[in-house]
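[1] okay, here's the prediction I keep looking at, along with the sequence it came from:
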Amino acid sequence: MKILLLEDDFLYASSIKDYLTSLNYEVTLLADADSACELIASTFFHLYILDVKLLGTNGFEVLKYIKELKITSPIMMMTSLSDINSIKKAYELGCNEYLKKPFELDELKFRINELLSHFYPDINNLFYLKNNYSYDFKNKILKQDDKIIDLTLIELNIIEYLLLNKTRFCKADELFTLVNMQNDESYIRVYIRRIRAKTNENFILSKRGFGYKINE
């Protein structure tokens, strides 16, 4: 799973990144808000971990930016600030977890596990679909019976996102960050067509005005 870590204390951030990488998370480390916002607009992450106190700005601004993009991935704020107003502001802006520094790395692991298990309950499961398809979240493999379907990383990311939101149709603008392209629905349609060509026409359902949905 992909985590964006925004922290401007290099040594502190490196220790967190190394620890999370040892837990098999894919961690992108950034130190400034501008770089973070640029990447957030173009890349999908399962979790955002944001430091509140940053040089030049603060993590609250990045948190607001994530919400403006209508991104639904969970957000964890971490800070040495412990006053109730800071905590209140973080939750009012839409964060899902607030971690006070200093903290033990094991505490961070437990908090992340709780968030991810709540937001992605199927993430460690083998998910079964119609027409004998199955998706292995852990190994990022789509199969039909015992045959592995050859898919690109972007195609796999789209399938994963639709599976994680399997109860509803997902609008095209939710998928823009998955394809690393400009906000143009034609790019989404291209990738949907490619996935259907490698699976079948009804593998992903579409409904005008509502978006796309995996066919369970």
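    The structure has been received and is ready for your questions.
[2] C-alpha from now on. contacts and neighbour counts both.
    Will do.
[3] name the nearest residue to Leu156, ignoring sequence neighbours.
    If you skip the residues right next to it in sequence, Leu156 has Lys140 as its closest partner in space, 7.0 Å away by CA to CA, 6 or more residues apart in numbering.
[4] identify the residues contacting the most centrally placed residue in the chain.
    Here the mean C-alpha position of the chain is nearest to the C-alpha of His46 (CA atoms, centre = their mean), at a distance of 2.1 Å. Listed by CA atoms under 8 Å, 6 or more residues apart in numbering, the contact set of His46 reads Met1, Lys2, Ile3, Ser73, Pro74.
[5] give the buried residues for the helix or strand harbouring the third one.
    Right, the one you point to is Ile3. Following DSSP states H and E, one finds Ile3 within strand 2-6. Using 16 or more other CA atoms under 10 Å as the burial criterion, the residues of strand 2-6 that qualify are Ile3, Leu4, Leu5, Leu6.
[6] hold the first one in mind and look at this next one:
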Amino acid sequence: MRILIVEDNLVLADKIAAALRQTDHAVDMVHDGEDALNLVLQETFDLLILDLSLPGLDGIEILKTVRARQINLPVMILTARGNLDERVAGLDAGADDYMVKPFELSELEARARALLRRNIGKRNPYITVGKLSFNSVDRSVTIDGQPVSLTPRERGVLEILLLNISQVISKEKIALHLFGFDDEASVKSIELYISRLRKKIASGDVEVRTIRGLGYMIDE
């Protein structure tokens, strides 16, 4: 999944990004409010982690614009503004979650996972198809209880297909959710990941189908 961190504290932003990348997410960072809003309006993200006290444009104004444009994007506010009125204002402006600094990274990661699941209607962290099971918490994949070794990219492609079960997902859409700005991305590489993934999960009674001219899908 692709996550945008909007945080003007570069050290903190790097720390959060490193933790999220450890769990296979593509992470982009921006440190200015106006730049953040332009990115959100132009690019596709699965989660926005948003500070409020930003140069250029306040986080609340970014949030209000995102909601006014009806962009389906989960937003977690991460800020030092922690009194009751500020928390209520943030949630009323359209935030899906509100965390106050200082915070524990493990809690932020857990809240991020919950928001990502909730956005696509998946409350259960486990997704099972055939003999294959995917755990979105520890990122493990098993077939008949036995671990399957996947690269982060292969695991990311599998997650996107499982979260959109029985839906055709184009190579372009997979790339949008799989790669950040700093990644070397190409639609051709998606074909390679799909090919490798098929071989590794073949014993799990799970088929990654190619829908010619449209993309890929896994049937429920």
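    Yep, it's here. Please read all numbers here as calculations on a predicted model, not as lab measurements.
[7] from Asp173 of structure 1, how far off is the residue nearest to the centre of structure 1?
    The span separating His46 of structure 1 from Asp173 of structure 1 equals 17 Å under the rule CA to CA, to the nearest Å.
[8] Lys17 of structure 1 too?
    Looking at Lys17 of structure 1 against Asp173 of structure 1, where the rule is CA to CA, the gap reads 30 Å.
[9] for Ser117 of structure 1, same thing?
    From Ser117 of structure 1 to Asp173 of structure 1 the distance is 25 Å (CA to CA).
[10] of the two, which one has the most company?
    Ranked by neighbour count (other CA atoms under 10 Å), Ser117 of structure 1 and Asp173 place Asp173 first, with 16 against 12.
[11] ok, that one touching Glu185?
    Yes - in terms of CA atoms under 8 Å, Asp173 of structure 1 counts as a neighbour of Glu185; the distance is 7.4 Å.
[12] quick revisit: counting by contacts, list what the strand holding Ile3 of structure 1 packs against.
    In this structure, strand 2-6 of structure 1 makes packing contacts with strand 26-30, strand 47-51, judged by 3 or more CA pairs under 8 Å, 6 or more residues apart in numbering; DSSP states H and E.
[13] can you pull the buried residues of stretch 47-65 of structure 1?
    Of the residues in stretch 47-65 of structure 1, Leu47, Tyr48, Ile49, Leu50, Asp51, Val52, Lys53, Leu54, Gly59, Phe60, Val62, Leu63 count as buried by neighbour count, 16+ other CA under 10 Å.
[14] quick one: end-to-end distance for it.
    The separation between the terminal residues of stretch 47-65 of structure 1, taken as CA to CA, is 15 Å.
[15] chain center to it, what's the gap?
    Taking the mean of its C-alpha atoms, stretch 47-65 of structure 1 sits 17 Å from the chain's own mean (CA atoms, centre = their mean, to the nearest Å).
[16] next: stretch 206-220 of structure 2.
    With CA atoms, centre = their mean, you get 21 Å for stretch 206-220 of structure 2.
[17] ditto for stretch 191-207 of structure 2
    The answer for stretch 191-207 of structure 2 is 22 Å, by CA atoms, centre = their mean.
[18] buried sites along stretch 111-130 of structure 1?
    Ile112, Leu115, Leu116, Phe119, Tyr120, Ile123, Leu129.
[19] make sure the second one is indeed in a helix.
    Put plainly, it is Leu115 of structure 1. Yes - inclusion of Leu115 of structure 1 in a helix is indicated when DSSP: H, G, I helix; E, B strand; the rest coil is applied.
[20] might one say that it is in contact with Pro74?
    Yes - Leu115 of structure 1 lies in contact with Pro74 (CA under 8 Å); the separation is 7.0 Å.
[21] so where do the strands sit in structure 1?
    2-6, 26-30, 47-51, 75-79, 97-100, 126-128, 133-136, 141-144, 147-148, 204-207, 211-214 (DSSP state E).
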